[in-house]
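# A structural model of the following input is requested.
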Amino acid sequence: MSTPLVEARGIAKRYGPTVALADGQLTVHAGESHALVGRNGAGKSTLVTVLTGLQAPDEGTVSFDGEPAPALTDRDAWRRKVACVYQKPTVVPELTVAENLFINRQPQGRGGFISWRRLKTEAAEVLDTWDVHVDPDARTADLKVEDRQMVEIARALSFGARFIVLDEPTAQLDNREIERLFTRMRALQESGVTFLFISHHLQEVYEVCQTVTVLRDARWITTAPVAELPRAALVEAMAGESIAAVEEKAARGDVDAGAPVVLEAHGLTSDSYEGIDLTVRGGEVVGLAGSSGSGKIELAESFAGLHTPTGGTAQLEGRQLPFGDVTAALRAGVGCVPRDRHGQGLVFGMTVGDNATMSVLDRLGRYGFVGTDRKRGFADELIDRLDIHTQGPDQPVSDLSGGNAQKVVMARALASDPRLLVLINPTAGVDVKSKESLLSRMDSARDDGTAVLVVSDELDDLRRCDRVLVLFHGRVVAEHPAGWRDHELIASIEGVDHHG
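Next up is the predicted model:
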C-alpha cells in the first residue's frame, strides 16, 4: 500500500477527569473521501482538533505523507497540510471574497501597501483553478451557505493543503445544495484533493465516501470500505450492540388511552421545521430526537414561547398557546428547562432560592409583596424535592456544581405546577447521580399527570419516554414506541432506512 496521506495512531486526550479520546485512530489515503462517524460524544471533534493542530494529543502520533506533524506553534506549516471547514463560518462576513481568500497575506505593491489590483487578480485565479464560481468582489455575508463553504475550501487549497476536513457540511443545506456540494467534492477529488467527511446522516456517507471510520465511547471501533459495510452493520458499530443479540428492553406501562390531550399541534412550520403534527396526553412523556440540524430544539422552544412559528396552530388544554412570549407561555401552563442553563436558565447574581421561585412570585404574596418566610419555605421544599446539594436557599447559585445548577433550573420549571413540561437536553453535562435524580423528577411529573416533551441527544433520557418522534431536516420521519432498540432509533436519526 502507498504511504497514507494522513495517519493518526493511539491518540488520547483528557480534560481533567474527562477522557475525550482514549484510542483515536485514522488512516486516510490520498484522493479519497473518508467518512468519520460516531454518536455525539464519541470523540470525533477531539480527533479533528488534534488532526488540525489546534491541540496536542496527550498520547499518540499524527503524520502527513509519512512525516511527523509540524510543531503546534508553526501555524503556516499546518495550513499547508490540512484545513477544516466548520458548520459555523470562519470567514469574515463584511469582507469581500477576495479579501477573505488572502486575509493576513495580502499581496503588496510599492511602498509596502496592499496591491488591490493584484489581490483581485490572484483571488480570481484561485477561484478559477478550483472551479469555484463566485464573484471575488462579492461581500461574503451575501453568499449562499454552499458558496461560502467553497470559498473556505478554496482558501485552504491556496495555502497548499490537499487534505480538507468537512465538519457537518450539509447541516444547513437543502437537498439540491447538498447534491451540488457532492458534485464539487467529486470534481476536487479528481484534482487530487482528499476529504475527511463528518456527518450525522449516514445516507450521505454511502453517497460520497469510499471509506468509513467509526468511533464509539472515545475509541476507534472499525475502518472499512463503505461498499463492504452494510448499513445495519454500520449502525451496529455506532450503537455498540449487535442487532441479533439485543435483548428486548422493558417497555413502559401504556399511557391511558382515555387521558386528556394536553398539547395538540397541527401543521406547525418555521425556518427550522415544517408541517409538524403532535399530541401529548396528560401523564405521557414524548421524546424528540434528531441530529443537530433537525429542528427538534427549535420546535420544543416554540412551545415554551421562545419562537413564533410562521404557520400552524398549537393548543394547550384547548386554548391557543401564546407563541413568542415566554411569560405568557408560563402563565398558560408551560414549564421549561432551556438548552442553555447559563444563558437562559439561571440568574447567576441571585441565590438558589431566588432562582427556584422566580416563576411563582405572584403565588407567594399579594400586591407585589412576597413574604420572606413563605418564599424561603417554598424554596426549602423544592431543594428537598430535587435533592439539591446546597447550604440553603441563600447560597449564590454560581457556587453550585453543574448537576445541582441544573436541578435548580428543573425546580423552577416544576414550581409553577405546569400542565406541559418542556425539557431540552435536561441531563447534558451533568454527572451520573444528578442525571438519575433529574430523570426521576421527569418520571414523577408524568405520574402527576403532567404532559412532558423531552428533547435529548442522550439515549438514556429518551428510554424514559412513552414514544419518541424523530425529526430529520425539519420533518417528523419516524415514531418509535417505548421498547425500541438503540440501532433502530439511531438509524432513524441518521436518516437511514435500517431495513436497507
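# When you work out contacts or count neighbours from here on, use the C-alpha atoms and nothing else.
Will do.
# Let me know the helix or strand that Gln25 is in.
Using DSSP states H and E, Gln25 falls within strand 18-28.
# elements contacting that strand?
With contacts defined as 3 or more C-alpha pairs under 8 Å, 6 or more residues apart in numbering; DSSP states H and E, the packing partners of strand 18-28 are strand 6-15, helix 44-51, strand 219-225.
# now the other sequence, so there's something to compare against:
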Amino acid sequence: MGTAPPVAEASGIVKQFDSTVALDDAHITIHQGQTHALVGRNGAGKSTLVSIMTGLQAPDRGTVAFDGRPAPRLADRDAWRTRVACVYQKSTIIPEVTVAENLFLHRLDRGPLGLVRWSEVRRKSRDLLEKWSVDVDVRLPARELTIEQRQFVEIARALSFGARFIVLDEPTAQLDGAAISRLFTRIEDLQQQGVTFLFISHHLQEVYDICDTVTVFRDARHVLTASVADLPRSELVAAMTGDAADTGRRGSRRPPPSGAAGTLTVGSLTSAGTYQGVSFEVRAGEIVGLAGAAGSGRTEVAETVVGLRAADSGTVDIAGVRPRPGSVPGTLAAGVGFVPQDRHHQGYVPHMSIADNGTLTVPRRLGSYGFINGRVREGLARSAIEDLAIKTPGPDLPVAGLSGGNQQKVVMARALANDPRLLVLISPTAGVDVRSKEFLLHKVEETAAGGTAVLLASDELDDLRICDRVLVMVQGRVVAEVPRGWNDHELVAAMEGVDLDA
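Now for the predicted structure:
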C-alpha cells in the first residue's frame, strides 16, 4: 500500500508586492495527523504563505495541493472551505448573533415558505458541538463567549464544512495559562480524530509543547523543516536568526551614570487581558528597550505611558509629574515626545504640509491667541528639515508626497519639537529603507546623549541594539532584563519564551 499524500503542500511559491519579495521559492509539506509549526521572525513570509494556502490570494508562481490534488480555483470558496480553514488571532465570530447562527451562517435550514427552521438549526448546532466536544450553549449570543470558547466554536465551524486541515494563527495570544492548556488538550484530541493543524506562534516554547514538526522561514524563504523532538532549542533559534550572533550596528554612545535621575517611573501597571504588574524605570540619558513578540504587551505598555491607553491600575510618573491616565495632552504637557507604531494612521496628517505636521505638538510656539506666525512656523520647520535631513523641496510640501523614510523623519521631528524629557518610540524604523533606519537610530542616540530618557518598544533587533538594556515581555509580563551586549540568540530566545538550556 502506498504512502498517503500530504494533507497540504505548497511548492516553489513566489509572491511579490511591488518591490518587496514576500516569498521566494518557499515550500512546506504537512502530513496527515500532524500538528506542524510554522515559525519565523516578522517579515519572514508566514502570513503571505497562509493567505495563499487558504485561497485568499494567488501566488505569482508555484503550486498548492491538498491530498495530492491541485487546489481549487480562487473563486470557488466552497471548495476551499472543504479543504482548509484558518482560525485567526482576531476572531471572525459575529458577536451580535447566537452561537448556532454563527455555526451555520449562510447555511440556515429553511422550510417550504423560505422561513428559517430555528429548531433544526439549533439541533444541528448541538450535534456539531457535541461531536467535537465543545461545551457551549448554542442559544447564547456570541458576545457572551470567552475568547477560548470563540476559538473552539470557530474550529467546530471549520470542521462542519468537511475540512480536516486547520491553520491556527497565534491561537494563544489572548489566552491565559489554563486556557492554553485546555486548547492544547483539544488539539491533541482532534489530532487523534484525524485533524491536521498548521500552528503559527511567536512563542517557541509552545512549539515544543504541542507540535510534532516545525518549519522555519527566514527572509521570505524556507530554511528548515525538522522533527521537534530532534531539534535543540538553540538550533531552532539559530535558524530563525540566521546564526547571526552579533550582526548589525551597536550603540556607540556611553550609557548614563548609575546615579542619573529617573525620568520615567512605571509602577505595577495592569490592564486586564493585556499586561500585568509591569514596573520599570528609565533614567535621564538612558535608552531602555521594551521587547517582545506580537501579543506580548510591549506596544500596549508604551501606549499607556504616552496616554493613548489607560491602565486598570498602576502609575506612570514622568519627571515628577503623574499625568491623568489616558490623557495624551497630559503626557505632552509633562514633556513626552512620541513616535507611534503606525505612522500612516497615527503619525501624521498626509495632506498637511511638513511644516504643519512637524509643529503639531508646539502650537504655543507658533503665536498667541490662536494665531499662527507663518515665519516662526517656517523657521521651526526648516530647522527640523535640516536637523533630520528630510529630502524635500520645501516645508510646504504635503507629507503624502514624501518617501516612507522621510515621512518617518517628519514624525520624529514632531516628537522632538517640544524638546522632550522622555521620548517614547514604537517600532520607529518599520517600513523604512536601510539608510533612513540608520539615520533615525543615530538621531535617537544623539537625543539620549543630550539627556533625554528614551523608551523604545520594538521586536526589531536592529532597533534594540542601541539600548542600554532591554526589558523582555512575554504574555503581558516582564520576564527578563537583558543588559547591553546581548547576542541575537539570547534575546530572540527570551522574546519567544524559550529556555535554551532546556
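# returning to what we had before: out of the helices and strands packed on strand 18-28 of structure 1, which comes closest to Ala98 of structure 1?
Go through those one by one with C-alpha to C-alpha and the one that ends up closest to Ala98 of structure 1 is helix 44-51, at 27.2 Å.
# Tell me which residues of the closest one come out buried.
Within helix 44-51 of structure 1, the residues that count as buried by 16 or more other C-alpha atoms under 10 Å are 44, 46-48, 50-51.
# got those residues as TSV, with distance to Ala251 of structure 1 columns?
What follows is the buried residues of helix 44-51 of structure 1, written out as TSV (distance: C-alpha to C-alpha, whole Å):
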residue	distance to Ala251 of structure 1
Lys44	32
Thr46	36
Leu47	37
Val48	38
Val50	42
Leu51	43
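# Looking at the residues you listed, which is nearest Lys144 of structure 1?
Compare each of the buried residues of helix 44-51 of structure 1 with Lys144 of structure 1 using C-alpha to C-alpha and the shortest gap goes to Val48, at 25.4 Å.
# Give the equivalent position in structure 2 for that closest one.
Aligned by TM-score structural alignment, Val48 of structure 1 pairs with Val50 of structure 2.
# what does Leu471 of structure 1 give?
With TM-score structural alignment as the criterion, the equivalent of Leu471 of structure 1 in structure 2 is Met473.
# and that match, what helix or strand is that in?
Assigned by DSSP H and E, Met473 of structure 2 falls in strand 469-474.
# just checking, what packs against the next helix or strand after that strand?
Using DSSP H and E, the next helix or strand after strand 469-474 of structure 2 towards the C-terminus is strand 477-483. With contacts taken as 3+ C-alpha pairs under 8 Å, 6+ apart, strand 477-483 of structure 2 sits against strand 275-283, strand 469-474.
# picking up where we left off before, how many neighbours does the closest residue to the match of Val48 of structure 1 other than its chain neighbours have?
Counting by C-alpha to C-alpha, 6 or more residues apart in numbering, the nearest residue to Val50 of structure 2 once its immediate chain neighbours are dropped is Val167, at 7.9 Å. Neighbourhood size, Val167 of structure 2 [other C-alpha atoms under 10 Å]: 24.
# now the helices for the stretch 301-450 of structure 2?
Read by DSSP state H, counting those that start in this stretch, the stretch 301-450 of structure 2 holds these helices, from start to end of the chain: 328-333, 354-358, 374-387, 404-416, 434-449.
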